[in-house]
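Peer 1: What follows is a protein structure lacking sequence information:
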């Protein structure tokens, strides 16, 4: 194959140079590039290690390829370059290709951890003890061994409840059940082993939420799925962020910001100062702020983590709150939920004062139907799991838009168009005034006095407009998640969200 190329160095002491062009015939099949040397071709490689991440970029050096002739002599088709030239070449090529070869580092965590100290009854440490944490829901086990100081650590495990068991030679086995592991923090569980046979087990029932975290200055709260499901925070698919108002320092925000139910102001910061993630993945609207994807199905959420102050180093971007939603995964048991929320405004709502004043007899139609379902379970027990959720909103309604501002009535529009046929400004005003736009069948408000405006010698009647626009508020949301645990140290998972909301006529205004 033919090879060649040119690299231009910007340094004043470096000269432009070209890789030599030559032709080489390689065997049709080899197992790896390192087989080239065994096939009669010598080569070397220059490696550049990434300064961040774990990726390595291997760059083929211009002086590295030699070809052996049949007589065993080495043919070097180009002259030797100075060491400055080759170092500059490697740096330039590394700067160009390194971003494509390094793996990105996740900024936010979606896992927790366990750690503690294994001691005997006298307080002396027990080195080499075997610690096993078993996920109660999935049956997946995570193993580790205590160090010579008796310290054990099981990092980066999915949140949930765990049964933690410790075994050491010459001691009874100890087990703590129902240990709650939350997102973004380590749960500390210390053990005191009693002398005895390893077949004997001392079991302690754990559980409960840790109210005081002694190992971090970060101020955070984790809201479990049961609270999210039981509290009336997501009425008619209104969004889940209402639950954050339960925390100290959080109040309703204001401004033109996206909201998953409500805008949030944390510790006096603007509503745009919050950082939203789903499973640790960025979920921020980059135009106006707030969440980009609205999670509305409460049965989809496993944990709702909110950090309000003293963020750890992995967080950044915003100085308000960190709102991280962790989605559910499948377990060893098949489980599912089905929910239907129904509300008809004609049956449950009374007339507002404005509606009574206008002579209206009953509320305008507003029918709300919200359907939720989830299903999850094992594909291979203790190894492969799935979870699927759906959320649907059907909300046909009428938007009752009113104003006290006056606009030319239909009669006044015809008068303007007839009196000023050659005036483009008047014609434009007549064509696009409130009563001229037919959407929502605009009518004259009888509860607001009509008037007239004088244009030249022409008196044009004007009145306040009322517009009732039919809206089809529809939303379809699907979520699919899969988790694979090939070993006690490895976990592979993926999640796919899709949300479809057409929003037809959502920008309609009383003016049209």
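Peer 2: Good, I have the coordinates. Source: prediction; values computed, not measured.

Peer 1: For the rest of this, base every contact and every neighbour count on C-alpha atoms.
Peer 2: Will do.

Peer 1: just the helices in the protein please.
Peer 2: Taking DSSP state H as the test, the helices found in the chain are 35-38, 83-101, 225-230, 345-348, 353-357, 410-419, 424-431.

Peer 1: Comparing those helices, which comes out most buried?
Peer 2: helix 410-419 (a mean of 17; mean count of other C-alpha atoms under 10 Å).

Peer 1: okay, pairing it with this:
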């Protein structure tokens, strides 16, 4: 009995697993083509044979029109197709260029003219439907060409969602501070990605029909990539090379979009075709190609006294402070390749390799970011005399060990900058760093205030221009495999792997 029950439980578990897998496969593609087959007078043509063929993968599907002349193809991937209809006593009708958008149901009626079966009427200039006659949704479609050519911050395709009808937004990077706080319904959390496609939670600041930003939804190949911790944010941002199409629905009346009331952003990833295709992108940015910002503004107070300063690149400037320069090194790499799968065959006889044309396809894309940035902050730092004094007087202290550790000395551009001194008691003195300040002796007993009686004459701190480094390293890899099993079944697997390492220095010490 126990063995029978165990077997039943295992069978049910496997059945549920297969059911969920089938549901996932069905969710991959939701586009479709439907319409009516008629004759020249507008009468319905029942039983007509309608064939749809993908120009990318060669997959052909055939359906028979109903008694009312109605036909439908569902669960289609976006792309270019050819559509044909034939019936005895009529000329064969062929539409060569049918463009189908992702997640879109397109209506195409086919009109047959009387004639011999061997005759064919071919229409080559069909294009995409100018008007959606099948649904009441308000949507915009962003093609792969637009994704690659239109400007986006960080090569982030989600930035283009604001170009869709019914969408309002900007390119705000942060939810609090530099935010889209003047956009209706925007919360003070999250924000757009500052790390391109590598940021984990990318909350693009867009609103659809006045809904909150947290009401937006994101899908890739029919699978939700919404963040569980931050509403309206995507945990996967696809790189440009991997995007075939982005559909943005601002007003939806479909039950399948019932989870969120905001913008429905649906991405379809690129797939391999019967021909090999690839791409490569490289972007180079260096401070050696940048110029100084000569409009660096005035200063006030005692710090406004001009002096001859040594600034970045050793440039000497007579001013109250050094001018700035964008000191950022950046390298971006991206590429893709896709096509049919060819595999070697072993054994005697037959072809030497397996050809995946019309059956098995692959696509791979990647994007990498290498960014190092250094900004200049004016802060008070320890003088060389103070570091040497601490290591000599208190050799076993934590401060002495810290000062003796390599890499702890600030990256100084200029020292001895004009200043009124740090907060608290201080006395200006001259030292190795130029104008410095004595802020009291480290030998002052605990609890005793620093005053004019316990300055030791050692330069303790100086106002300096120091370099504060930041670095970002990101990698994303996308893979997709498509397999056509006969004329009815299609399997697709797509994956994204993203890794991001950020390092940010602090100019506050």
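Peer 2: Looks like it arrived, so ask away. Please read all numbers here as calculations on a predicted model, not as lab measurements.

Peer 1: that older thread, for the helices of structure 1, could you give me TSV that also reports distance to residue 162 of structure 1?
Peer 2: Formatted as TSV, these follow (distance: least, C-alpha to C-alpha, whole Å):
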stretch	distance to residue 162 of structure 1
helix 35-38	49
helix 83-101	37
helix 225-230	16
helix 345-348	46
helix 353-357	56
helix 410-419	71
helix 424-431	69
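
Peer 1: Of the ones you listed, which is nearest residue 375 of structure 1?
Peer 2: Nearest to residue 375 of structure 1, of all the helices of structure 1, is helix 225-230, at 15.4 Å by C-alpha to C-alpha.

Peer 1: Which elements pack onto the closest one?
Peer 2: When contacts are defined as 3 or more C-alpha pairs under 8 Å, 6 or more residues apart in numbering; DSSP states H and E, helix 225-230 of structure 1 packs onto strand 301-309.

Peer 1: what's the average distance of the strand it packs on to structure 2?
Peer 2: By mean C-alpha distance after the TM-score superposition for structure 1, the fitted strand 301-309 of structure 1 averages 1.1 Å away from its aligned residues in structure 2.

Peer 1: Would you check the span in structure 2 matched by that strand?
Peer 2: Mapping strand 301-309 of structure 1 onto structure 2 (TM-score structural alignment) gives residues 243-251.

Peer 1: What lies in contact with that stretch?
Peer 2: With contact meaning C-alpha atoms under 8 Å, 6 or more residues apart in numbering, stretch 243-251 of structure 2 is reached by 78, 101-103, 137-144, 147, 161, 164-167, 208-209, 262-271.

Peer 1: how does it look with 7 Å?
Peer 2: If you take C-alpha atoms under 7 Å, 6 or more residues apart in numbering as the criterion, stretch 243-251 of structure 2 is touched by 102, 137-144, 161, 164, 166-167, 208, 262-270.

Peer 1: now do stretch 274-290 of structure 1
Peer 2: Contact with stretch 274-290 of structure 1 is made by 108-110, 256-259, 272, 291-293, 318-327, as judged by C-alpha under 7 Å, 6+ apart.

Peer 1: rewinding a little: closest to residue 466 of structure 1 out of the helices of structure 1?
Peer 2: With C-alpha to C-alpha as the criterion, residue 466 of structure 1 lies closest to helix 353-357 of these, at 11.4 Å.

Peer 1: just how off-centre is that closest one within its chain?
Peer 2: 44 Å (C-alpha atoms, centre = their mean, to the nearest Å).

Peer 1: Residue 333 of structure 2 maps to what in structure 1?
Peer 2: Using TM-score structural alignment, the partner of residue 333 of structure 2 in structure 1 is residue 371.

Peer 1: separation between that match and residue 484 of structure 1?
Peer 2: Remark: distance between residue 371 of structure 1 and residue 484 of structure 1 (C-alpha to C-alpha, to the nearest Å) = 29 Å.

Peer 1: Also residue 227 of structure 1?
Peer 2: 28 Å.

Peer 1: and if you look at residue 263 of structure 1?
Peer 2: Taking C-alpha to C-alpha as the measure, residue 263 of structure 1 falls 36 Å from residue 484 of structure 1.
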